[in-house]
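A.B. asks: this one's structure only:
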């Protein structure tokens, strides 16, 4: 809607409000002068109508000007206008027809407007308010039929304005007839009015029922708004139960209380839509529902028991039925209160008081979840729904940072952050928003959430581990393809052209042999050199795949040979290994060999050490490679180069760990721990590895 349309709707809302307030003021003025023409409570009824007019009209205008597209504001304005028209028409016709007949004109027209408005139109309007509350949308598209039935009921009830003959109002003289009555239409229009009233009553019940599934699906602010509506409705129900069953209230008191109680509905709706975040309604709603239910139980039990026993013994005035009813209530009150409190807590707080139900629901949802990527979203959704929280999120630790892996609902600034830990290792963080802005979690909430955090930590660790395994697989596939690409490039660009050149030179030597044997001899010398270069290229490619020394000598002898080559210029290298080593997988042998060679190369180039020791030990199911030197260590400001990075990657590929410790001027220690499989994974072992 453009700014011009918004201004027009703004003016229309306040214009209707001014008209309804003016009607309420006129009705109060007429009620004051009508005097004996009205019943004893006439002024009270006029004041009540005026109060409801102002309450519904004001709330409706405020909602309409702030949320132009929300139909609730306009429906509340319509309710305010209906109450204003009802009050004004009732007082005006009483003045014209009873108090001062003939003084003012238009009595029949005003009476017709009152009949056209109908006595039960407000029922349909309020049903529409409930259907569209709180966001201006129906609970689902299927509820459109209920909306149209409500509108049809309102229209049918308005047809009563065309019934012929005198108006059906005991305060009008019989001579006052309907100026727009349709002759012969009394039966038809009377039936239409009855049908419309029935339809509106049915749709009102359906509208009240629609708030239950809407409340169950709602979260965050929408749930808060619905709670305010329930609180307003509870005020009306409490008034009806109190005045009809609990207390004996005279009409002069009951009628003002009715209007005050009914005014709680527009007040609650206004707070819900305009200022629902300013007040904490959970505690009030919980106590209201609990004590309202208990009051209904006490009253109902008392009435039923006293009535039944009184009928049975024919002694309604006897004290015995009352004593029996009181004793029965006393026996059932405490267990019933506990039961009702649990039901209300579940309605307001979810399954907070039943941790087993939360864990059980979470377990069932996880069992039904097959894909690893759906585990964390399932957890946050289940926790949010079970505890009725507006926002739940799980963040996984990636190095020193946290990244959100799954979230449900709308985040808020006041979050409770609980660490996710698996076997003393921090794996992430569970973030939860309180049920309303400004709320805090109770002790019961925190106990349950902390217990859940331990369970979620294991699941988060499994998900993170699954992700790491998947990324490792991707890295392995990438490394394999890169290795194949390198081999293809080396063979295509190196060995291939060399062999092709050798073939051409052999053809040239064959052609020269009959004519110039001396030239053939020189050409053969070039062929020999080129062939040796091709052989060197092949050997280099083979060495990059797997060092030949491992197959020719075994792991330990190969390390000793390489260490002997690096000794010199004051450096002594000692290779210390067990007497026997188990048969090692090829991947472990290559990793140990290359990590050791890279570490020894760094010692020779940078350490300025006199002694270096290489130790291979078995620790459980791991082979530990430890290299120490007495050199100058690694400076604190030195960044890891290609060599150290390659060592870490080789260790991580096999699921091992690499630790590098260094103290300036006191040497360096490199420790790589590589897990050994319990059974051979590819059948490739080096029998010489026992060295």
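C.D. replies: Nice, I can see it. Note that this is a predicted model, so its numbers are computed, not measured. Residues are numbered from 1 along each chain as shown.

A.B. asks: switch to C-alpha atoms for all contacts and neighbour counts from now on
C.D. replies: Fine.

A.B. asks: check contacts around residue 670.
C.D. replies: For residue 670, the contact set (CA atoms under 8 Å, 6 or more residues apart in numbering) comprises 599, 625, 626, 627, 628, 658, 659, 660, 661.

A.B. asks: Would you map the strands across the stretch 451-600 of the chain?
C.D. replies: For the stretch 451-600 of the chain, applying DSSP state E, counting those that start in this stretch gives strands covering 572-576.

A.B. asks: same deal with the stretch 51-200 of the chain?
C.D. replies: Using DSSP E, counting those that start in this stretch, strands in the stretch 51-200 of the chain do not occur.

A.B. asks: this is the comparison structure:
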């Protein structure tokens, strides 16, 4: 795999050098020797006027400079038949441009090496690639149909015939072509053959334009990415081909020749960009920013220059004024129109390079729709940050929350200057979006404005993540409380009720043995066992009631009175006075009942209490207070708290209540829970 990549990169470099070197050499020769504009006569089989032929080298230089790197990039990243055609086109056009200047240089430098060969290269160098570009769209728009195959075969035949004709032709009085076929009859037929070939090639290009235009019209918006640009570029190239093959006739207006020389330049703006995006697809990442900017400014330059020339021509015909004034007026109009045109064009270039959803408005809509589908918590924020990073081609995106030392999420590796966008929800400041550009790039003002528009969506996602984290913490707290309650119940069953029931069972066996021999002892033992069983039944009821939910019993005072009745059989007097119980919330009522039940259970079992009071009242400061007081044995505060007391504190903390314990040995215990203001 690595070897193939190396071969592709090497081949791409060869194509780039082979196309750029002759093109640049032709420009340097023309500049250094100040050669004439008109090319060497007889090297072109084309019947177009000499003034048009004089621009063939300019077109060749443009094609070599544009298609050379394009074909090299395609070869390096994704080998495709189109890359081969473009490589032939760029190299051939560069050789043709060099041939024009080399042929002219031969008149100034007698005995110039390869003069005849390179001079005729001006005529045959550009032919194969130019004709084969007529069917490039057919290789890009889907499966090859029989019609496409026929058109491709015709284009290959035309390219072959046209190349052979130009490669073997010899004009009378022109430079000697070493590969010319020295047959007069053959040479006489070549112009006609070449004329037929180019007419057929232009016809193939026209049919191809109609095919891709119909395909573009039949597709939906999301499927048209790049195809509209390909249609536009191909139409301009087809029109330029048609204009450049017209013979030098008196009836042809001059603007046709002008258009024939301008149209290729316009076509080279749209055509290569569309090919690049369609062929590479997602592999355009990494060079997409450069493609976007070069394409935008190339189109703006072409439009500005073309618009200026048209305006000068129109203003001259209308105003008939001074050329200086007309030039200033045309420049002013172009300057005023270029900025709104740039904004309009930027959106379309973004759609071509990045996809249709790359515009800020479209992205806001798309992300807004996705917020409800994002994963909750940090994973959802990461998805959102990654979407922003990919949409705007950023180096990194991090989302930070107020009061947090670490970012909530980070995608990419922060490099370079950090740009911050504030996150707000109404008047509340929630945090920031921190973005950095890709290496060697910058965060443009357009991207900052788009992120500011999106900050509301990101703020909503941050709030959602916060709520999810709080929910997870609440779930963990509830689970911990439930686990502790289960441990308490398990301990009660294992250490208390279980052994007690086992003891009662043994006692009943003893009663059975004493019934006949000692009825009085049996009766006394049975009474003790009955009292013990009643006490254990009270404990079981206490555990069951502690497991009740508030939803099943919303009346806290009634539940507390039922709790008191359960313990009445154990010789304990419990009084309940709870006038303020109805002011507590559902969660506060559940916590209050659990704390009261646990306190009564501890007072009866561990403190041997005989009287217990449970009061829920509103204090002077409007706070609601739960107080459980008993006359049991009490305990030392130096003792480590048991599971029961720990569980009560956790219940109080869960509802933001404050629990205090006042206990002295031999005096009793009072537990007070403050729940906050009534009605708060």
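C.D. replies: Structure received. All values derive from a computational prediction rather than experimental measurement.

A.B. asks: Can you go through the contacts of residue 670 of the first structure and name the buried ones?
C.D. replies: 599, 625, 626, 627, 628, 658 (16 or more other CA atoms under 10 Å).

A.B. asks: wait, what's in contact with the last one?
C.D. replies: Residue 658 of the first structure sits next to 647, 648, 651, 670, 671, 672, 673 when contact means CA under 8 Å, 6+ apart.

A.B. asks: Of the buried ones among the contacts of residue 670 of the first structure, which belong to helices?
C.D. replies: Residues of those located in helices (DSSP state H): residue 599.

A.B. asks: May I ask which two of the buried ones among the contacts of residue 670 of the first structure are separated the most?
C.D. replies: Maximum pairwise distance among those (CA to CA): 13.7 Å, between 628 and 658.

A.B. asks: I'd like to check which residues are in contact with residue 525 of the second structure.
C.D. replies: By CA under 8 Å, 6+ apart, the contact set of residue 525 of the second structure is 507, 511.

A.B. asks: change it to 7 Å
C.D. replies: By CA atoms under 7 Å, 6 or more residues apart in numbering, the contact list for residue 525 of the second structure reads residue 511.

A.B. asks: From residue 536 of the second structure, how far off is it?
C.D. replies: 17 Å (CA to CA, to the nearest Å).

A.B. asks: same deal with residue 284 of the second structure?
C.D. replies: To residue 536 of the second structure, residue 284 of the second structure is 78 Å away according to CA to CA.

A.B. asks: tell me which element residue 332 of the second structure falls in.
C.D. replies: Assigned by DSSP states H and E, residue 332 of the second structure falls within helix 323-354.

A.B. asks: Nearest to the middle of the first structure, which residue? Look it up for me.
C.D. replies: Of all residues in the first structure, the one closest to the mean position by CA atoms, centre = their mean is residue 408, 2.2 Å from it.

A.B. asks: any residues touching stretch 321-335 of the first structure, and which ones?
C.D. replies: Residues external to stretch 321-335 of the first structure that are found in contact with it (CA under 7 Å, 6+ apart): 298, 302, 305, 306, 309, 310.

A.B. asks: most surrounded residue in those residues?
C.D. replies: Within the contacts of stretch 321-335 of the first structure, most neighbours by other CA atoms under 10 Å means residue 306, with 24 neighbours.
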